[in-house]
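Engineer: Sequence below, structure please.
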Amino acid sequence: MSEHGRLVAIDLDETIGRATSDIEHERAVAIFDLIEENSFDPVGAEGGRFKLRLLLADKRLVFEITDEAGGAVATHILSLTPFRRIIRDYFLICDSYYAAIRSATPSQIEAIDMGRRGVHNDGSQLLRERLAGKISIDQDTARRLFTLICALHWRN
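Structural biologist: Take a look at the predicted model:
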């Protein structure tokens, strides 16, 4: 079995500003989980250790990838248009979820959370499709990266 590449550091564009405490918590958990376990192989640089900077520029999603020492590996720019509906749906269901955890019954929270996970899976699958041929990532890595992409939008 070949060695997969991995992310060793993640940086989000901090110029966008801070979000709510719930969103900041989601971001922090996603970054922690990503660093702990991920599969991240930029095409042509498979098997290395990488740093990733995620940012929004001109309404596009930018993946700036460097090696562990900071040397440039690749920059990929994705249109956000295919993500707009899923991100909007994810925001709406997350707002419902955060409101529910404060006052709803456990069965109501579970139902909303199932919907949230479904939309999250759709977003992570779309991310994998959009990165195909550029960066190979597994489903768990895609889910955590999708969370960070949403965190960038919540701040914006």
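Engineer: C-alpha only now, for contacts and for neighbours.
Structural biologist: Fine.
Engineer: Just the element for Val119, please.
Structural biologist: helix 106-131 (DSSP states H and E).
Engineer: and that helix, what other elements does it pack with?
Structural biologist: Where contact means 3 or more CA pairs under 8 Å, 6 or more residues apart in numbering; DSSP states H and E, helix 106-131 is packed against helix 84-103, helix 139-155.
Engineer: Now the second one, please; I'll put the structures next to each other:
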Amino acid sequence: MVDRRLIRVDMPEMAPLPSAYAEADRLQAMRDLLADNQFAPAGMGVGPYGLELTLREGRLVFDIRDADHQPLRAIVLALGPFRRLIKDYHMVVDSHEMAVTQGMGEARIQAIDMGRRGLHNEGAALLMERLDGRVALDHETARRLFTLICALHQRI
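Structural biologist: This is a model prediction of the structure:
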């Protein structure tokens, strides 16, 4: 039977993020991703998969592994196309955290959250486009991976 999902996502050398709010966002994305995802690398009929997600020399590396941690394929993407979205995402997350901690009101928090969802959708669409032909993802998996990419980028 073919199992087209991730059972593990590792982010080597990932220290906790500077903000407790950003760290909670990363951990929630990780939990949601592992609970439900669709991840189907092209030409690989066996699964489930593990993924090591890293940044190397300004590039995003998807190191796809089998269930026993053996390397299957590495996909390297330029980070440039994601930079504006990542920057905007961090600004929105900071604004959301400030709105919540300073009690700016439910309407303001909801407006910021809508902006964050929009950036998630845009980031997911870009990730799916950049992985097209190499890895098939559903929209929710791409959204959660985009959150993890933002967390990696925030670390540097």
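Engineer: related to what we said a few turns ago, just the helices and strands packed on helix 106-131 of structure 1: most buried one?
Structural biologist: Stretch with highest mean neighbour count among those: helix 139-155 (a mean of 21; mean count of other CA atoms under 10 Å).
Engineer: against structure 2, where does that helix fall?
Structural biologist: The alignment of helix 139-155 of structure 1 onto structure 2 (TM-score structural alignment) spans residues 139-155.
Engineer: ok, average deviation of the matching stretch from structure 1?
Structural biologist: Mean deviation of stretch 139-155 of structure 2 from its aligned counterpart in structure 1 after superposition (mean CA distance after the TM-score superposition for structure 1): 0.5 Å.
Engineer: Residues contacting that stretch, please?
Structural biologist: Contacts to stretch 139-155 of structure 2, defined as CA atoms under 8 Å, 6 or more residues apart in numbering, come from residues 14-15, 17, 22, 25-26, 29-30, 32-33, 36-39, 53-55, 60, 86, 89-90, 120-121, 123-125, 127-128.
Engineer: same deal with stretch 33-49 of structure 1?
Structural biologist: By CA under 8 Å, 6+ apart, stretch 33-49 of structure 1 touches 2-10, 67-68, 73-74, 133-138, 140-141, 144-145.
Engineer: Among those residues, which are located in helices?
Structural biologist: Asp140, Thr141, Arg144, Leu145 (DSSP state H).
Engineer: just the buried members of the contacts of stretch 139-155 of structure 2?
Structural biologist: The neighbour-count criterion (16 or more other CA atoms under 10 Å) marks 17, 22, 25-26, 29-30, 33, 37-39, 53-55, 60, 86, 89-90, 120-121, 123-125, 127-128 among the contacts of stretch 139-155 of structure 2 as buried.
Engineer: Can you tell me which of the ones in helices among the contacts of stretch 33-49 of structure 1 is nearest Leu78 of structure 1?
Structural biologist: Nearest to Leu78 of structure 1 among those: Leu145, at 13.5 Å, using CA to CA.
Engineer: hmm, back to that, just the buried ones out of the contacts of stretch 33-49 of structure 1, please.
Structural biologist: 5-10, 67-68, 73-74, 134-137, 140-141, 144-145.
Engineer: Tell me which of the residues you listed fall in strands.
Structural biologist: Arg6, Leu7, Val8, Ala9, Ile10, Asp67, Val73, Ala74, Ile135, Ser136, Ile137 (DSSP state E).
Engineer: what residue of structure 2 matches up with the third one?
Structural biologist: Under the alignment defined by TM-score structural alignment, Val8 of structure 1 is paired with Ile7 of structure 2.
Engineer: Hmm, that match is touching Gly50, no?
Structural biologist: Yes. With contact defined as CA atoms under 8 Å, Ile7 of structure 2 counts as touching Gly50 (5.8 Å).
Engineer: shared neighbours of those two, which are they?
Structural biologist: Residues touching both Ile7 of structure 2 and Gly50 (CA under 8 Å, 6+ apart): Ala67.
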